[in-house]
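1. Sequence first, predicted model second:
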Amino acid sequence: MGHDVNGQIDFHRLGGVLRALALLASMSVTGQGIAAPPEMPWNMPAEHIGVATCAGSNCHGSARPFDDSPVLQNEYFTWQRKDAHSNAYKLLLTPESKRMAANLGIGKPEEATECLTCHSDYVPESKRGRRYSLSEGVGCEACHGGAEDYLGPHVTGNSHQENIADGLYPLVDPIDRARLCLNCHMGSTDKPIDHRMMGAGHPPLEFELDTFTNIQPPHFRVDADYKRRKPYAPPAKTWAIGQLIAAEQFLSGLRSDRMKAEGMFPELVFYDCNACHHPMRPPRWSEGAGGPLGPGKVRLADAYLVMSGHVIAALAPTLAASWQSALDALHFASQRSVGAIQSDAAALAGLVAQALDRLRDQSISDAQAIDLMRRIADSGVKGDAADFTAAKQMFYGLEALLAQVGASDKALAVRLNPPMDALFKTLDAQAQYDPSQMRAGLKQVQQILAQKAG
């Protein structure tokens, strides 16, 4: 059975062959408008009226899925019993969180804005309805938006587009979903996360849209009815868009006031943890870590940028040369000044916008997904796997791409499962991470894909 690399069951590869939600369709997603993304749920004017308003047995609180309904209607119980978001507030009550808050000098974590902004559905008191409660954690309205305006029409049977017009956040669009999730899973101006928090004990953040959507776990069923009512992106496209939006968010952070210099140092949350925090045993550095920079350099956390480079090379190839040169320039800028970083980040951000505009209405074929798998494996073997964070993103990407390809080529999935399982074991414990083992697994992936091409 597959797992995510933090030790949880991975619904991508349930049974070691395909993820539980492997889907066959290849419909393209119609965008909600990249130039004008929707307002984030916490910034919308609607009141947040609490999880209980969604949890009626005839709404989303059924103990079991309904067979004759277009939605499962047990979404509340899935969230409450299986979704880590429901425990987000409870984590603030643990000894570890209290110790972290004491290190930061912010008082009780369950009362600190720095913690509540991501560990609850945190909105101003003026937007908190009678049944709203911070202790519910990251509940329905934290992601779907305040229900004050859309709840009534939603109950009467509005279409999905009508619900969005009434204030429901458009989570079905992977572009908008990624932009929402990354506020907490990477940090943003609205929900700032800094190196000070990491130094106090907060675990490092990571994200991959397709994997994280599936291990949430999903509280929806993608069937023919779903695809009639809503846009749908298969795993490969969800992964590709997630990487580009993560790159967009990272570059936005570099260009914001969050990337400020304090004395000699810039904001280190934007730098690769593994550049400094690594076992002091051989090999301490190998070519490929940190792009064009040599050993001993504190390097930007470029995993999403590297993965986005593969997406661009495969799906928007006319941008590939410009992307690579701009990425190298950003790495060199990171050794000069914050101003230089922000200038070069702007060039990359423009390329991300162009790539998103092309990919928004483009399907990803199985052949393109296999090409992306080859590119990821090749880059890891050549050196990118030297970095643990980049290696995890390689694994997530290969999983998502295999989930799509394996749905129509089960023989390929069967052959790739053993090296994928080996890659997972290599990544399962960061302290014991060995890049040579990662490269060995990626070489097996290379060979299997080459045999298929032959």
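-> Everything's here; your move. Owing to the predicted nature of the structure, the values given are computational and were not obtained by experimental measurement.
2. drop to CA atoms for contacts and neighbour counts, all remaining ones
-> Fine.
3. which SSE is the closest residue to residue 135 other than its chain neighbours in?
-> Of all residues beyond its chain neighbours, the one nearest residue 135 is residue 89 (5.7 Å), with distances taken as CA to CA, 6 or more residues apart in numbering. In the assignment (DSSP states H and E), residue 89 maps to helix 88-91.
4. Touching the following helix or strand past that helix from outside, list them.
-> If you walk from helix 88-91 toward the C-terminus, the next helix or strand you reach (DSSP H and E) is helix 95-104. Residues from elsewhere that reach helix 95-104, judged by CA atoms under 8 Å, 6 or more residues apart in numbering: 91, 92, 107, 108, 109, 196, 197, 200, 201, 202.
5. Could you dump the residues you listed into JSON lines with neighbour count and distance to residue 230 added?
-> Conversion of these to JSON lines gives the following (neighbours: other CA atoms under 10 Å; distance: CA to CA, whole Å):
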{"residue": "91", "neighbour count": "17", "distance to residue 230": "34"}
{"residue": "92", "neighbour count": "24", "distance to residue 230": "36"}
{"residue": "107", "neighbour count": "13", "distance to residue 230": "44"}
{"residue": "108", "neighbour count": "16", "distance to residue 230": "42"}
{"residue": "109", "neighbour count": "24", "distance to residue 230": "39"}
{"residue": "196", "neighbour count": "14", "distance to residue 230": "41"}
{"residue": "197", "neighbour count": "19", "distance to residue 230": "39"}
{"residue": "200", "neighbour count": "16", "distance to residue 230": "42"}
{"residue": "201", "neighbour count": "16", "distance to residue 230": "41"}
{"residue": "202", "neighbour count": "16", "distance to residue 230": "37"}
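6. residues contacting the closest residue to residue 138 other than its chain neighbours?
-> Distances taken as CA to CA, 6+ apart place residue 120 nearest to residue 138, at 4.5 Å, with adjacent residues excluded. Residue 120 sits next to 88, 89, 134, 135, 136, 137, 138, 139, 142 when contact means CA under 8 Å, 6+ apart.
7. what's the answer for residue 130, then?
-> 49, 50.
8. Residue 295 contacts residue 288, correct?
-> No: taking CA atoms under 8 Å as the contact criterion, residue 295 and residue 288 are not neighbours in contact, 10.0 Å apart.
9. So those two - more neighbours on which side?
-> residue 288 (18 against 14; other CA atoms under 10 Å).
10. Pretty sure the more buried one sits in a helix.
-> No: read with DSSP: H, G, I helix; E, B strand; the rest coil, residue 288 is coil and lies in no helix.
11. Residue 139 versus the residue nearest to residue 138, what's the distance?
-> Here the criterion is CA to CA, to the nearest Å. By it, residue 120 lies 7 Å from residue 139.
12. here's the one I want to compare it with:
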Amino acid sequence: MNGRPSLAFCGIAATLALAAAVAGQPPSPPPPPSEPAAPQAGQYVGPASCASSNCHGAVRPRRVFDVLQNEHFTWLKGGDRHYTAWRVLFNDRSRIIARNLALPVPPAESPACLGCHGMAVAKEKQAIPLEIEDGISCEACHGPAGGWIREHTAQDWSHQRSVAAGMTDLRDLEVRSRLCLSCHLGAPGQTVDHELIAAGHPLLSFELDNYTEDMPAHWMPFRDKKRKEGLRDTHGVRAWAVGQAASFRAGLDQLARRARSPRWPELSEMSCDSCHHSLTEQRWKTVRNPERPGLPRWSPARWTVLRHLVTAVAPDARESLDAGVAQLAHQTARFSTPPAEVAETAERISRALGDVVPRLDQAAWDDADAKRLLLAISEDADSFAVADPAAAEQAFLAFNSLVARLQAKNPRRVRAGLAGVLETMKRELDNPYTWNPVRFKSQLAQLRKQAQGIP
């Protein structure tokens, strides 16, 4: 063998062609390559299908349409952590988690990890084989494109037709929130429980507006869009408000699923600092748990801030929701409560809150609303003094969204001192185990004083 078998093949082909010519018959042309089957609705076509420079693969943003056309490049090269989600499974922390859990396969092959760190799509739904190395790619969020990728650029093709053909309607804020939360909080088959956290997985924390803004933007800001008829801005305070309700509902739904499972009680539903705190600091002994001392309590994180939003748009619903949340906190703090009762209470609150979501979505969320909420949340210092670091974090993220709204049109409206208070809060929350509710209460008072000076 000389490493060039193709030359011998060419010689045989030439001999056959010559024989055919001598016989007076032209050689038969090779059969044309078979066309790949057209993708069907519900099938995934992979990120490369979106990567043409005339579609979404331009290196720089363009201003021809109401999309930037460099979305694929931003995802691939712009620092979007969804692209690197699969690569995380090769780092030291992932290997330690796998060892602690005694996983039978490496993290990059484990279904428990790939549910959120990769595109775990059944083969029959892949019109084109997906590359696991791509991490969380376009269709994880935008939906399988088989039913609309060829048509969605046509002038007479509407967004609604794409949604009907399988696109995920990310203009619907509750849909968008639920999609993000399916990994950033949990969903059936995709969950980070106490066992996984104890093995080394980071705590899950999420807020729709701030976490979206923390990613490199691959969407055109609403203010820059040419066609705004029938549309509204679904970022900023509106995203924060709807996201708060969607997050609390998703958490309630997950709690109900867990309560109906054989593994209840699930300790990741509880305030971490009920157990994980310094035994030498006297303030932890009785102040933090209004329920029975010595037992972990359910984390109030998402409700502590959300209730101010409910008061703003649905004051008639506040009293019954408060009562339901108090009942759920009482039930989960006592492991003797029948799990079915815990699940029923969580589901009832989730249904009731579902009626509030449209009101949150339709509210104006103007500067006056933002200032009122900024003052209301910062005034609620006593609630945060008996809450937990997760609740304080949600308050901090709320302040970030509200201040950004107030700064948007006139940055000078917001005093420099307010930014300083927010930075102090952020540093305080960087380590939940050193977070101090007394200091946080003082920071809230400082923030309120600064907010009162906003014209």
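-> Noted; the coordinates are in hand. Keep in mind it's a predicted model, so treat the numbers as computed, not measured.
13. Post the TM-score for the overlay when you can.
-> These two chains, once laid on top of each other, score a TM-score of 0.84 by TM-score structural alignment, normalised by the length of structure 1; 407 aligned residues with a CA RMSD of 2.3 Å.
14. Once aligned, what mean separation remains between the helix holding residue 89 of structure 1 and structure 2?
-> Once superposed with structure 2, the aligned residues differ from helix 88-91 of structure 1 by a mean of 0.5 Å; criterion: mean CA distance after the TM-score superposition for structure 1.
15. Just tell me the aligned range of that helix in structure 2.
-> Here helix 88-91 of structure 1 aligns to structure 2 at residues 85-88, judged by TM-score structural alignment.
16. for the residue nearest to residue 135 of structure 1, what are its contacts?
-> When contacts are counted by CA under 8 Å, 6+ apart, residue 89 of structure 1 is found next to 110, 116, 119, 120, 134, 135, 136, 137, 138.
17. if I read this right, the last one contacts residue 117, doesn't it?
-> I take that to be residue 138 of structure 1. No: at 9.6 Å, residue 138 of structure 1 and residue 117 do not qualify as touching, with contact defined as CA under 8 Å.
18. more neighbours, these two?
-> Set side by side, residue 138 of structure 1 and residue 117 give different neighbour counts by other CA under 10 Å, the larger being at residue 138 (25 against 18).
19. What residue in structure 2 is paired with that one?
-> For residue 138 of structure 1, the residue aligned by TM-score structural alignment is residue 136.
20. And for residue 277 of structure 1, the neighbour number?
-> 9.
21. Which parts of the stretch 151-300 of structure 2 are helices?
-> Defined through DSSP state H, counting those that start in this stretch, the helices belonging to the stretch 151-300 of structure 2, from first to last, are 159-164, 173-184, 194-199, 208-213, 237-259.
22. average gap between the fourth one and structure 1?
-> Pointing back at helix 208-213 of structure 2 there. With mean CA distance after the TM-score superposition for structure 1, helix 208-213 of structure 2 averages 0.7 Å from its match.
23. buried residues in that helix?
-> By neighbour count with 16 or more other CA atoms under 10 Å, helix 208-213 of structure 2 contains the buried residues 208, 209, 210, 212.
24. likewise stretch 266-274 of structure 2?
-> Judged by neighbour count using 16+ other CA under 10 Å, the buried positions of stretch 266-274 of structure 2 are 266, 268, 269, 270, 271, 272, 273, 274.
25. ok, which pair from the residues you listed is furthest apart?
-> The largest separation in those, counting by CA to CA, is between 266 and 273 at 15.1 Å.
26. hey, where'd the strands end up in the stretch 51-200 of structure 2?
-> Using DSSP state E, counting those that start in this stretch, the strands of the stretch 51-200 of structure 2 run over residues 186-187, 190-191.
27. in the superposed pair, what's the mean gap between the first one and structure 1?
-> In the superposition with structure 1, the aligned residues lie an average of 0.8 Å away from strand 186-187 of structure 2, counting by mean CA distance after the TM-score superposition for structure 1.
28. So which residue is dead centre in structure 2?
-> Note on structure 2: the residue nearest the mean C-alpha position is residue 180, at 2.6 Å, using CA atoms, centre = their mean.
29. Can you give me every residue that contacts it?
-> Applying CA under 8 Å, 6+ apart to residue 180 of structure 2 gives the contacts residue 208.
30. got the contact list for residue 124 of structure 2?
-> Applying CA under 8 Å, 6+ apart, we find residue 124 of structure 2 in contact with residue 43.
31. how about it, what's its partner in structure 1?
-> Using TM-score structural alignment to pair residues, one finds that residue 124 of structure 2 aligns to residue 126 in structure 1.
32. what's the most buried one of the helices of the stretch 151-300 of structure 2?
-> Each of these was given a mean neighbour count from mean count of other CA atoms under 10 Å, and the largest, a mean of 23, is that of helix 237-259.
33. which secondary structure elements does that helix contact?
-> Based on contacts counted as 3 or more CA pairs under 8 Å, 6 or more residues apart in numbering; DSSP states H and E, the elements that helix 237-259 of structure 2 packs against are helix 173-184, helix 208-213, helix 301-313, helix 339-354, helix 357-362, helix 389-408.
34. Report how many residues lie close to residue 430 of structure 2.
-> When neighbours are counted by other CA under 10 Å, residue 430 of structure 2 registers 12.
35. what's the spacing between it and residue 423 of structure 2?
-> Using CA to CA, one gets 11 Å for the distance from residue 430 of structure 2 to residue 423 of structure 2.
36. Next: residue 140 of structure 2.
-> Applying CA to CA, one obtains 34 Å for the distance of residue 140 of structure 2 from residue 423 of structure 2.
37. who has more neighbours, those two?
-> residue 140 (20 against 13).
38. Now distance to residue 324 of structure 1 too, for the contacts of helix 95-104 of structure 1, in JSON lines please.
-> Compiled in JSON lines, the contacts of helix 95-104 of structure 1 are given as follows (distance: CA to CA, whole Å):
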{"residue": "91", "distance to residue 324 of structure 1": "40"}
{"residue": "92", "distance to residue 324 of structure 1": "41"}
{"residue": "107", "distance to residue 324 of structure 1": "45"}
{"residue": "108", "distance to residue 324 of structure 1": "45"}
{"residue": "109", "distance to residue 324 of structure 1": "42"}
{"residue": "196", "distance to residue 324 of structure 1": "31"}
{"residue": "197", "distance to residue 324 of structure 1": "32"}
{"residue": "200", "distance to residue 324 of structure 1": "35"}
{"residue": "201", "distance to residue 324 of structure 1": "34"}
{"residue": "202", "distance to residue 324 of structure 1": "32"}
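39. I'm done for today, thanks for sticking with me.
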